[in-house]
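Visitor: sequence plus predicted model, see below.
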Amino acid sequence: MTLDQGGSYMPVRYEERERAVVVAGVGGWVPPDVVTNDDLCARLDTSDEWIRTRTGIRTRHVISPGMATSDLAFEAGRRALGSADDREIGAVVLATTTPDRPCPATAPDVAARLGLVGVPAFDISAVCAGFLYGLATAAGLIASGTARQVLLIGADAFTTIVDPKDRSTAVIFADGAGAVVLRAGRADEPGAVGPVVLGSDGRFAHLIQVPAGGSRQRSRSRSCGPGEEFFQMEGRDTFRQAVERMSAASRHAVESAGWSLEDVDRFAAHQANARILEAVADELAIPAGHRLSNISRVGNTGAASIPLLLAQAAEDSSLAEGHRTLLTAFGGGLAWGAATLTWPKLPTA
């Protein structure tokens, strides 16, 4: 949006037909506090070997007392803006499952802290698939002329909703944020995002949920039951659904982009756990050297997972200019998605 001479907001007018969404900046951040497997073993009935063999995780980053999702999102957003040539942002979209408060949304606070007062800013919730849902949302804002550039952030402080005594989830989830600057551009230029494939199936909402805290529990005029305030996941069925949905969405996205799976140079999947990542990549026959991963260092960071992975991979050069990249994610809802892009040359932050 832009301001006219009378101070009213007017839709962006393009001299050329620029309707593709192009990655123009990237940034990621994890809080400084680190929890190792040995730290968890000191309070849970588990071992370093059990955690590593089942999840692939060795360390994870957690927020310190008093820190919130907005702090993670602000830092990742700041870094993404710093890596972009043009930092004039027309909208801020925040994908998160752990907003600072149930009301209001967290995105306006983050936007204000970044100096983006007055621009539209809102949250979206698709759990671990949130970044891909946000990617489609940002593309819509750009295509409609609402914004020429969008700051899309994925941020989660999952340790605030995980039961610290639950071995099945406490060893997996962590905190972090990743962000991208997206601009209007041409479909044939580096950084252009291909068609975003999305799906959902609410019949399986019970597989990944926080039962308490919403209108259904509150309308019953009763306190939540034991553990209902915490994140819950049915691991075995979630595994099967994740592999099936991400594999199918990935094939659809690649086909929609006019690629084949053999064209994929880098595979950036939601870092759920190492076994899921391996199963999906094997199903798609992605070579081992083409699979990006940071799960051993940062764990499962929810909606932050993909943009944080992209930021870290770009920083260490495992993701470089020209790499044809396939993104895919799966989360509660159930919700899932996939998209393609050719990685661009980005300015140094």
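Guide: The structure has been received and is ready for your questions. Residues are numbered from 1 along each chain as shown.
Visitor: for the rest of this, base every contact and every neighbour count on C-alpha atoms.
Guide: Noted.
Visitor: neighbours of residue 112, how many?
Guide: Burial measure for residue 112: 14 neighbouring residues, criterion other CA atoms under 10 Å.
Visitor: do the same with residue 140
Guide: The criterion is other CA under 10 Å. On that basis, residue 140 has 16 neighbouring residues.
Visitor: element containing the closest residue to residue 70 other than its chain neighbours, please.
Guide: The spatial neighbour of residue 70 that comes closest, neighbours along the chain excluded (CA to CA, 6 or more residues apart in numbering), is residue 110 at 5.9 Å. For residue 110, the host element (DSSP states H and E) is helix 107-113.
Visitor: any chance you could map the strands in the stretch 51-200 of the chain?
Guide: 59-62, 91-95, 121-124, 149-157, 175-185, 197-200 (DSSP state E, counting those that start in this stretch).
Visitor: gap between the fifth one and the chain center?
Guide: The chain centroid and the centroid of strand 175-185 are separated by 9 Å under CA atoms, centre = their mean, to the nearest Å.
Visitor: adding another structure so you can compare the two:
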Amino acid sequence: MKPPTPSRATAPSAGPVPLGASPAAAVVCGIGAWVPPRVVTNAELARRLDTSDDWIRTRTGIRRRHVVAPGVSTGDLALQAGRRALESAGGAPVEAVVLATTTPDRPCPATAPEVASRLGLGGVPAFDVAAVCTGFVYALATASGLIAAGLARRVLVIGADAFSTIVDPHDRTTTAIFGDGAGAVVLRSGDPAEPGALGPFDLGSDGGLADLITVEAGGSRQRSTGRTAPAPDHYFRMDGKSVFRQAVLRMTESAQRVLDRAGLRIDEVDRFVGHQANARLLDAVAARLGLLPEHVVRHIDRVGNTAAASVPLALADAAHRGVVRPGHRVLLTAFGGGLTWGSAVLRWPDCRPVL
């Protein structure tokens, strides 16, 4: 089904919140997702790498992943997910676009303005958020702030990454893990007590551990030396064991903090949508929090780790399959390079995903 084309006219400004007025809440009113059609199975990887289907599945829980075709960019993925989220929300115009990504189309400019233009959104403010795999949660918090400040009444939030373009194709430890995709939600101004209202949030970072997850080449630090970076420095690298330990710790602590702020007990959480980095990671965080296995949303087996797209893709898939239903209390938690981490809670609205 082809979604309606949004108006090219710029939506009127919401204006600032009057002094003394209560800030509006950001309410989820649309959700969409997109993965490229090309599927790479574990068996295909095993034919060209020193690995096997069993090795990948037992260590990550991944059976397949989707990857972009030559010439397809993160912006293309974001465009598809954005269109679907707008259709899910009824096609109403949005007043800002926030795109979370670590694989922008170009180092400069940001990818979001072009995505907004391609969506026919006129001159709305649009910008990128870079927090690696925590990016979507950071973007949700940022968009919620725009709505609370009265700067926008509707915001399109997209998480999109094409990690297959930055992993070493000969490295089984990263090539087997990552996939490409995009997920998006539309947030509108609403009441904090209504279904779909986001909040509270918990965000954090630790730049002292930045080297655990990195792409060394391409930035000002490398370029300012005047030296050509060796080929491996252009690829994504991470210290897997250290990252796993940090992810379990930070996601658990962040999730507990946001539940405390919301005044919720863990047994009041209906669904846990964590960053789909590794099946063992999801199990470890759920166990530490005291969540039952049936409350954990799993999507990683079919798409791999899609970085900033991970949480919205899993959420859209779960809502589509009826795993997440209207009225469910949902806990979102993510962890990524930076290091960064973040969590949020919401009660799921009656919102039909468009995939």
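Guide: Noted; the coordinates are in hand. Since the model is a prediction, treat every value here as computed from it, not as a measurement.
Visitor: need the winner for burial among the strands of the stretch 51-200 of the first structure.
Guide: Relative to the other members of these, strand 149-157 carries the highest mean neighbour count by mean count of other CA atoms under 10 Å, namely a mean of 33.
Visitor: now check the first structure for the residue matching residue 131 of the second structure.
Guide: Aligned against the first structure by TM-score structural alignment, residue 131 of the second structure finds its counterpart in residue 126.
Visitor: picking up where we left off before, okay if I get the strands of the stretch 51-200 of the first structure as a markdown table plus distance to residue 46 of the first structure?
Guide: Converted to a markdown table, these look like this (distance: least, CA to CA, whole Å):
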| stretch | distance to residue 46 of the first structure |
| --- | --- |
| strand 59-62 | 15 |
| strand 91-95 | 32 |
| strand 121-124 | 35 |
| strand 149-157 | 23 |
| strand 175-185 | 21 |
| strand 197-200 | 34 |
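Visitor: quick one: closest of these to residue 224 of the first structure.
Guide: Of all the strands of the stretch 51-200 of the first structure, the one in closest proximity to residue 224 of the first structure, counting by CA to CA, is strand 149-157 (21.5 Å).
Visitor: between the closest one and strand 175-185, how big is the angle?
Guide: 170 degrees (axes from the mean of the first three to the mean of the last three CA atoms, to 10 degrees).
Visitor: secondary structure element for the residue lying closest to residue 58 of the first structure once chain neighbours are set aside?
Guide: Distances taken as CA to CA, 6+ apart place residue 296 nearest to residue 58 of the first structure, at 5.1 Å, with adjacent residues excluded. Using DSSP H and E, residue 296 of the first structure sits in helix 295-298.
Visitor: residue range for that helix in the second structure?
Guide: Under TM-score structural alignment, the alignment places helix 295-298 of the first structure onto residues 300-303 of the second structure.
Visitor: need the contact list for the nearest residue to residue 297 of the first structure once chain neighbours are set aside.
Guide: For residue 297 of the first structure, the nearest residue in space outside its immediate sequence neighbours is residue 59; the separation is 5.0 Å by CA to CA, 6+ apart. Residue 59 of the first structure makes contact with 34, 35, 36, 37, 296, 297, 298, 299, according to CA atoms under 8 Å, 6 or more residues apart in numbering.
Visitor: before we move on, back to that, now the helix holding residue 110 of the first structure: which residue numbers in the second structure?
Guide: Residues 112-118 of the second structure are where helix 107-113 of the first structure lands when matched by TM-score structural alignment.
Visitor: what's the average distance of that stretch to the first structure?
Guide: Average distance between stretch 112-118 of the second structure and its aligned residues in the first structure, after superposition and using mean CA distance after the TM-score superposition for the first structure, equals 0.6 Å.
Visitor: residue 202 of the second structure corresponds to which position in the first structure?
Guide: Alignment note (TM-score structural alignment): residue 202 of the second structure maps to residue 197 of the first structure.
Visitor: roughly how far apart are that match and residue 107 of the first structure?
Guide: When distances are taken as CA to CA, to the nearest Å, residue 197 of the first structure and residue 107 of the first structure turn out to be 24 Å apart.
Visitor: same check on residue 225 of the first structure?
Guide: Here residue 225 of the first structure is placed at a distance of 31 Å from residue 107 of the first structure (CA to CA).
Visitor: between those two, which one's more packed in?
Guide: In this view residue 225 of the first structure and residue 107 are compared by other CA under 10 Å, and residue 107 has more residues nearby, 28 against 10.
Visitor: I'd say that one and residue 98 touch.
Guide: No: counting by CA atoms under 8 Å, residue 107 of the first structure sits too far from residue 98 to count as a contact (11.8 Å).
Visitor: just the buried ones from the contacts of residue 59 of the first structure?
Guide: With neighbours counted using 16 or more other CA atoms under 10 Å, the contacts of residue 59 of the first structure contain these buried positions: 34, 35, 37, 296, 298, 299.
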